[in-house]
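Peer 1: The following block contains a protein sequence and its predicted model.
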Amino acid sequence: MTAPTPDPLAEPAARRRGDKAAGRTTLAATLLVLAVLLLASATAGLAIGSVHVPPGQVWGIVTHALGADRSEPYWSGARETIVLDVRAPRVLLGAVTGAGLAVVGAAMQALVRNPLAEPYLLGVSSGASLGAVVVIVFGVTLLGPVSLSAAAFAGALGALFLVYATARTGGRITSVRLVLSGVAIAAVLTAVLDLLLLTTDRGNEARAVLAWTLGGLGGVTWGTLWLPSAALVIGIGVLLVQARRLNLLLAGEEAATTMGLDVARFRARMFVLLSLVTGVLVAAAGPIGFVGLMLPHIVRLFVGGDHRRVLPTAALGGAVFLVWADIAARTVAAPSEIPVGVLTALCGGPFFLWLLRRDARRGTDRGVA
């Protein structure tokens, strides 16, 4: 009896299905591990500080505040205030900011097709810093306690409009002109910021400006936490919907256009979205650098380049990283506090140099001068 002839197309199709199933399993496992790490990191962030609170007591305070535990509290009111009103908003802001910067960085690297791109590429952080400096130096308090954040966001928005007005020629905006305009506007705004600092005759304002421009999570309250959280949810939601189009850009502009994507319009819309999300995050926590540069590259080592996998993984990874960076900022030089942006720069600077050397080595291997 003659054996049936094997179908030459069946084996590759089965292999592709197996690869997809393995990829989904890897993604699920990675997300689960990161979610557990984020939960453990948040617990550590609530427990570690000048007043140590045992993890079990932390969970008791949190569950009691949520109404899940109605037993009689066995902790002091001071510890409850420290956990709920001082540390909890700070930990949540760290998670939100880390997640947002990592997601924006991943999308920005795809849009400009440059592995060295990061959320502050379009000068948003310089505009936000200038807005904050104006409030600090001139003592503007028209909006009360949110004056600083409001001015920082207004500065970020103003910088975005300047960049787009400069980059727009003939009704079109190219990514090259947009990036160059962002660099130029950032340089001008930074010069104005430095001029304000040099002309102020009060040292306290200069120290406050330096602390803000280095980034930090202190001073956040529950009342100001909703805006960066909303920006993160909206930003991730839109980017996940557009993940397939981001993947098309990885093949190049011509290939993406051939597949039906209006590259110029898509990039313009995404740049506006990413800049607005970045502006909100900078207004809340200051310009914390290198998170949006490092985390996308790190997560791609585990889940590949598909943005349907990169975006959620980068969000969780960025949240874990910045929560631990803030814990280190609070404890390394206690009782003094190091700006968290200093620690992210200490981590990100060597990573940036490694990335440059890696890309240079790849260019040499391909015969690129």
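Peer 2: All right, it came through fine. Residues are numbered from 1 along each chain as shown.
Peer 1: From now on I want contacts and neighbour counts done on CA atoms only, so please keep to that.
Peer 2: Will do.
Peer 1: show me what contacts T30?
Peer 2: T30 is in contact with 302, 313, counting by C-alpha atoms under 8 Å, 6 or more residues apart in numbering.
Peer 1: Next, count neighbours for V263.
Peer 2: Per other C-alpha atoms under 10 Å, the neighbour tally for V263 reads 20.
Peer 1: N247 versus that one, what's the distance?
Peer 2: Going from V263 to N247 by C-alpha to C-alpha, to the nearest Å gives 12 Å.
Peer 1: Could I get the contacting residues of S336?
Peer 2: Counting by C-alpha under 8 Å, 6+ apart, S336 makes contact with R330.
Peer 1: that's a strand at it, yeah?
Peer 2: No - in this structure, S336 is coil, not part of a strand, as judged by DSSP: H, G, I helix; E, B strand; the rest coil.
Peer 1: For T43, see how far away it is.
Peer 2: Distance of S336 to T43, computed by C-alpha to C-alpha: 22 Å.
Peer 1: what about L32, how many neighbours?
Peer 2: 14.
Peer 1: Give me the longest helix you can find in this structure.
Peer 2: helix 10-47 (DSSP state H).
Peer 1: Next one for the comparison:
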Amino acid sequence: MKIREERYKIIFLSLLVLLVFSILIGVSFGSSYISIKNVYQFLSNRILNREIFSPTWKKNIEAIIWEIRVPRVLLSAITGGGLAISGVLMQCITKNPIADPYILGISSGASAGAVAVIIFGEATIGMLGITGGAFIGAIACGIIVFIIGTENGKNISTVRLILTGLAVSTIFSSITNILVYSAKNSNQVRSAVFWSMGSLGRAKWGELLIPFLALAIVFILSILLSKSLDILLLGDNTAKMVGMNIGRIKTIIILSSTILISILVALTGSIGFIGLIVPHICRYFCGSSHKKLLTLSILVGAIFLILCDTIARTIFPPRDIPIGIITSIIGGPFFLFMIGIKSFSFGGKNGRS
């Protein structure tokens, strides 16, 4: 047990270092390269509000770093971490190892809302309107799934919840397709398709606070409920025997996760595979203890999406590739590899807990 705890601490500290390093890489690389040394020196001066390092870079570099790349990298970290812990939560309450944050149809609702604004109101409302439309669509989808799938929280049946999410997702996807078909020009279609595949290009300092607070609240709440989540994996009957209020726990998790994903998807579009593969990667190292799993997942998810977005920004400069393409290209084969080595379980390697 002591060896396992020491191993976990080493992994945790290594991931923290890797997160800092990935942030530096994400800020350095883009359509124009900025040396990691200059990025580190400028950020040190800016964060500490002191000129520790004498500037050896051009003044316009500071604007690129602070106004464009840092917000984008931070949004990548927040989104990656949020998708990862939502994946953990969805896999737990559905007891489905291939569940992801979008299993309740949230991304389909967001896509319908965003595409509706793109097709009918982008010229007047602007990009803020797309974000707002996506959020409204996601929340509407979440409310419908919750009301029908759980009977207003009275019956948290896993099968009923998943089937409701699938049906509602199909409906909203059909609405999105109708909207795209009704587009008046190719630019609207291109914008709709690009948004639906995910993008972090709209990141601004003013848009980071709400997703960060949502992520922090859901993470803290999940850690507080981590022992209950561990018991849920043993089955609903076992949870009832120990006196746990299953309906209340699942309702809290579903609602908090839905709000978090709605906010993230509204800002970035649908980004696949992170919420699916990251929890399994972390289970391989820490087993099924949710306190450890959630902590590692938020770090690995942040690192993974930062690096994927860096690739998306640099592979065909100055154009951005939709981030969802990169996560799918990397995530798909990796997920197949995980299945091949039989680590596809809730307890890590060979079901280890």
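Peer 2: Thanks, I have it. Because the structure is a prediction, the values reported are computed rather than measured.
Peer 1: which residues does P318 of structure 2 contact?
Peer 2: Taking C-alpha under 8 Å, 6+ apart as the criterion, P318 of structure 2 is in contact with 30-31.
Peer 1: Map it onto structure 1.
Peer 2: Here P318 of structure 2 is matched to P335 in structure 1, going by TM-score structural alignment.
Peer 1: what does D230 of structure 2 give?
Peer 2: Per TM-score structural alignment, the equivalent position to D230 of structure 2 in structure 1 is N247.
Peer 1: Show me what the helix or strand hosting its match is in contact with.
Peer 2: Element membership of N247 of structure 1, judged by DSSP states H and E, is helix 243-249. Contact partners of helix 243-249 of structure 1, identified using C-alpha under 8 Å, 6+ apart, comprise 107, 110-111, 113, 255-256, 259, 261, 306-308.
Peer 1: Could you rerun that using 10 Å?
Peer 2: Identification of contacts with helix 243-249 of structure 1 by C-alpha atoms under 10 Å, 6 or more residues apart in numbering yields 106-113, 236-237, 239-240, 254-263, 266-267, 270, 305-311.
Peer 1: For G215 of structure 1, which residues are in contact?
Peer 2: Contacts of G215 of structure 1 were listed using C-alpha under 10 Å, 6+ apart, and they are 282-289, 338-344.
Peer 1: in what helix or strand does it lie?
Peer 2: Going by DSSP H and E, G215 of structure 1 is not part of any helix or strand.
Peer 1: which residue lines up with it in structure 2?
Peer 2: Using TM-score structural alignment, the partner of G215 of structure 1 in structure 2 is G198.
Peer 1: Now the counterpart of R248 of structure 2 in structure 1: which helix or strand?
Peer 2: Correspondence of R248 of structure 2 to structure 1, assessed by TM-score structural alignment: R265. Using DSSP H and E, R265 of structure 1 sits in helix 263-285.
Peer 1: Ok, P119 of structure 1 next?
Peer 2: Going by DSSP H and E, P119 of structure 1 is not in any helix or strand.
Peer 1: The one 3 residues further on too?
Peer 2: Element membership for L122 of structure 1, per DSSP H and E: none, as it lies in no helix or strand.
Peer 1: for the residue of structure 2 most remote from its centre, helix, strand, or coil?
Peer 2: Distance from the C-alpha centroid of structure 2 peaks at S54, with 37.4 Å (C-alpha atoms, centre = their mean). On the three-state scheme (three-state DSSP), S54 of structure 2 is labelled coil.
Peer 1: For the nearest residue to I52 of structure 2 once chain neighbours are set aside, grab the count of nearby residues.
Peer 2: Closest residue to I52 of structure 2 apart from its sequence neighbours, by C-alpha to C-alpha, 6 or more residues apart in numbering: N45 at 5.7 Å. By other C-alpha under 10 Å, 16 other residues sit near N45 of structure 2.
Peer 1: From T258 of structure 1, how far out is the residue most central in space within structure 1?
Peer 2: Most central in structure 1 under C-alpha atoms, centre = their mean is L101, positioned 0.8 Å from the mean C-alpha point. Per C-alpha to C-alpha, L101 of structure 1 is found 31 Å from T258 of structure 1.
Peer 1: got it, and L343 of structure 1?
Peer 2: 44 Å.
Peer 1: higher neighbour count, those two?
Peer 2: L343 (21 against 10).
Peer 1: Now do the same for V176 of structure 1: its match in structure 2.
Peer 2: In structure 2, the residue matched to V176 of structure 1 (TM-score structural alignment) is V159.
Peer 1: Going by secondary structure, its match is in what exactly?
Peer 2: Take DSSP H and E as the rule and V159 of structure 2 turns out to sit in helix 158-181.
Peer 1: Thanks a lot, catch you later.
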